[in-house]
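# sequence and predicted model, in that order:
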Amino acid sequence: MDLQERIARRRSARRGSRVVVDREQLSPVVHRPEPVGRGPVLEQLLDALESVFDGELPPPVAVVGPSGAGTSAIVTALFDALNQQFGGSDRTIATTTRGGSTEPVTWFVTVDGRHVESPFAFYRAVLSGISSERVPESGVGTDDLRERLSDRLARTDRRAIVAIDHHDEPETLGAERVHELLTPVEDCTATVAVGQRAPDDHRGPTVTVPAYRDHELVDIVTDRASTGLAAGVLDHDAVRELAGWADGNAHDALAALFGAAVLASEADADRIEPAHLERAWADVPDDGVHVSRALALSKTRQRVLIELVDIGPGERSIREIATAIAERSSLTTGTVKRFLYELADRGVIERLPLSTADNGSGRRPSTVAVRFPTIAFRALSPIGRESP
């Protein structure tokens, strides 16, 4: 970020919120162009992709790490930088005048598995990454998009490296399925599987991303706070405490920072107080899921989650919760109940046995609990922003 941009952000802070300068810089779903403290891992990933520098395809690569380790941020940042060198930032065909020849082009495409659940969506995402032309969202079939991809990569001097992010999460296209979908262009494509574990039967290099150490998380939170918050609203001692609490998970640290900033802004406070931080990190579940898992859902399902957060599950059964949500929306109790079971299968919420005084042998009722940061979800969801 250049100096003029920093000055502009400070000026804007004086015209609006007294705490937040740029909310996007605080968001746990936004990746920075250069991940903090991940130089050695970036070098390892470059080693795994070394053959692209010789104009060849690399073997299948896996990038694995625990939740909040920054695997997505690392791959996204590196692929963006490699596209500048090999594919051109505008995704057009790069040329050179040396000998009047056309240089080979390699595109680096990141496909977010959280938003891609069908072959059609996958082909559309890849085409959008290698072409500057608009890819239709409807009116064409999967076969048509597959043919367009084959045509785009038909020349021997064109190839694509496709990263499938979050390949190992529920309801996403797994790495094996992605390989099947890329079979028509397998001679000019390679894959990078990004997640918490390598794909089954993975035989290529694996780049392991460790959890952040406390001092690295301090640097990450400080970096975000310096661009996203007004000066002096967050003590450095609070940053260190936040980093220690997050225990190596950058998502949890940033979700808590973001939540605290939201709470301070809503309270029209001059700074982020300890009470804001305590409430914000209490809102981040232990062993929870990334807030983007919830944000990737359809608007209808996001609305159900908003209502679930608002009513608070308490000691109510899933049927009672579904009834309460249905009364606050246009959905039927049966539809809400089906959504709740589906969201539990996806891991966004969790089914828990409900305590009951009945000691009979019948089936025990269950309730649900959210597994994502609710303050960040409400603030970032278009549905949450509609709510009063």
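Thanks, I have the structure now.
# please make it C-alpha for all contacts and neighbour counts, starting now.
Fine.
# quick one: Leu182 and Thr189 touch, right?
Yes: taking contacts as CA atoms under 8 Å, Leu182 lies within contact range of Thr189: 7.4 Å.
# show me which of the two is the more surrounded one.
More neighbours surround Thr189 than the other of Leu182 and Thr189, with 23 against 20 (other CA atoms under 10 Å).
# let me know the secondary structure of the closest residue in space to the more buried one that isn't next to it in sequence.
In this structure, Thr189 finds its nearest non-sequential neighbour in Ala160, 4.9 Å apart by CA to CA, 6 or more residues apart in numbering. Under the three-state scheme (DSSP: H, G, I helix; E, B strand; the rest coil), Ala160 adopts strand.
# hold the first one in mind and look at this next one:
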Amino acid sequence: MRGGGPVVVVADHVGEPETVDVGTVDARLSAIADTFAWLAIGRDDPNAVGVPRETPVLGAEPYSRAALTDLLAARADAGLGQGALSHGAVRRVAEWAEGDAGVALSALLGAVEAAAADGDLAVDAAGVDAGMEAVPWPCVPLGRVLALPDNRVRTLACLVDLSAADRAPVGDCAARIADRLEVTASTVERFLYELAEAGIVERVRVDDHDGPGRPPSRVEPRFATLAFRRLFKRRFGAGAV
């Protein structure tokens, strides 16, 4: 944190793709820093990203397993009702998430989506398994994904509805998505390459390719797909793309 005053300007996700680095934050805000303080939040080692020498650095440790369990239990009770998710299931998600609240909450929301899709009134072990399996490691925060332009978000919504086989090769994947959107396949393909460059999705080589030429690539989401699907429906409506 740097500067002084009653107002704090917070720059989150500093140093991540499509965001500014801490040096840029400092350069843009230092000229008027006497009127407020600024706080840059990122995941990289401060010594490796050019934090100004005189700037105080605050470390944030991952949640302990017990603290994360309590957090998840409180969120589950508030969102689902008392006892809708067993304490054992909550503790299992907290242990699996290794102290990352964002990952744990994404898995929890994904478990709710899986249970709802199956018509279940409570989240059982199968729902928890599905919620965790839908979170890749490393995982792009859903805040970044949902902050994308609507046409990219809708493209991703179509992508997560495709099976792994239908996400390859990239051109065919784009054509399948374009069939559901009012855009051309070439536009969707451009979106997918841009999203891959930003780290939102990843192009993974298909290893079982036995035809001539270079192996095709499959498009894999790098975010929590079930949680994203639920948030997408909440924002755009069920059945929207």
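On my side now, so go ahead. Not measured: the values here are computed from a predicted model.
# next, the buried residues of stretch 126-138 of structure 2.
For stretch 126-138 of structure 2, the neighbour count (16 or more other CA atoms under 10 Å) marks Gly127, Val128, Asp129, Ala130, Gly131, Met132, Glu133, Ala134, Val135 as buried.
# what stretch of structure 1 does that stretch fall on?
Per TM-score structural alignment, the counterpart of stretch 126-138 of structure 2 in structure 1 is residues 275-287.
# so the residue of structure 2 most remote from its centre, which of the three states?
Distance from the C-alpha centroid of structure 2, by CA atoms, centre = their mean, peaks at Pro212 (35.6 Å). Secondary structure, three-state DSSP: Pro212 of structure 2 is coil.
# do you know how far it is from Ala168 of structure 2?
To Ala168 of structure 2, Pro212 of structure 2 is 16 Å away according to CA to CA, to the nearest Å.
# cool, and Val90 of structure 2?
Applying CA to CA to Val90 of structure 2 and Ala168 of structure 2 gives a distance of 35 Å.
# repeat that for Arg65 of structure 2.
Distance from Arg65 of structure 2 to Ala168 of structure 2, by CA to CA: 38 Å.
# need the counterpart of Arg11 of structure 1 in structure 2.
Checking TM-score structural alignment: Arg11 of structure 1 goes with nothing.
# can you count the residues close to Arg11 of structure 1?
Neighbours of Arg11 of structure 1 using other CA under 10 Å come to 13.
# just Ala94 of structure 2 next, same as before
Number of residues near Ala94 of structure 2 (other CA under 10 Å) recorded here: 29.
# got it, and the one 10 residues further on?
Neighbour count of Ala104 of structure 2, defined by other CA under 10 Å: 26.
# what's the match for it in structure 1?
So, by TM-score structural alignment, Ala104 of structure 2 is matched to Ala253.
# skipping adjacent residues, who's closest to that match in space?
Ala246 (5.2 Å).
# how about Val128 of structure 2?
Once flanking residues are discounted, Val128 of structure 2 sits nearest to Ala111: 4.8 Å by CA to CA, 6+ apart.
# my guess is the one you found meets Val135, correct?
No: counting by CA under 8 Å, Ala111 of structure 2 sits too far from Val135 to count as a contact (10.6 Å).
# the residue nearest to Thr189 of structure 1 and Arg303 of structure 1: what is the separation?
37 Å.
# so Arg364 of structure 1: helix, strand or coil?
Going by three-state DSSP: Arg364 of structure 1 is coil.
# what about it, neighbour count?
Using other CA under 10 Å, Arg364 of structure 1 is surrounded by 13 other residues.
# need the contact list for it.
Pro353, Leu354, Thr356 (CA atoms under 8 Å, 6 or more residues apart in numbering).
# which parts of structure 1 are strands?
61-64, 105-112, 158-165, 189-195, 206-208, 349-353, 366-370 (DSSP state E).
# distance from the chain centre to the second one, please.
In this case it means strand 105-112 of structure 1. Centroid separation for strand 105-112 of structure 1 versus its chain: 17 Å, with CA atoms, centre = their mean, to the nearest Å.
# same question, the shortest one
How far strand 206-208 of structure 1 lies from its chain's middle: 19 Å, per CA atoms, centre = their mean.
# which residues are contacting it?
Val41, Gln44, Leu45, Ala48, Val61, Ala62, Val63, Val64, Gly65, Ala198.
# what of stretch 112-130 of structure 2?
Here stretch 112-130 of structure 2 makes contact (CA under 8 Å, 6+ apart) with 84-85, 89, 93, 107-108, 110-111, 131, 226-227, 229-230.
# of those residues, keep whichever come out buried.
By 16+ other CA under 10 Å, these give 84-85, 89, 93, 107-108, 110-111, 131, 226-227, 229-230 as buried.
# out of those, list just those in helices.
Ala89, Val93, Ala107, Leu108, Gly110, Ala111, Gly131, Leu226, Ala227, Arg229, Arg230 (DSSP state H).
# can I get the residues you listed in CSV including distance to Val241 of structure 2?
Formatted as CSV, these follow (distance: CA to CA, whole Å):
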residue, distance to Val241 of structure 2
Ala89, 32
Val93, 30
Ala107, 23
Leu108, 24
Gly110, 19
Ala111, 22
Gly131, 22
Leu226, 15
Ala227, 16
Arg229, 11
Arg230, 13
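# which among those gets closest to Asp21 of structure 2?
Comparing these against Asp21 of structure 2 with CA to CA places Ala227 closest, at 28.3 Å.
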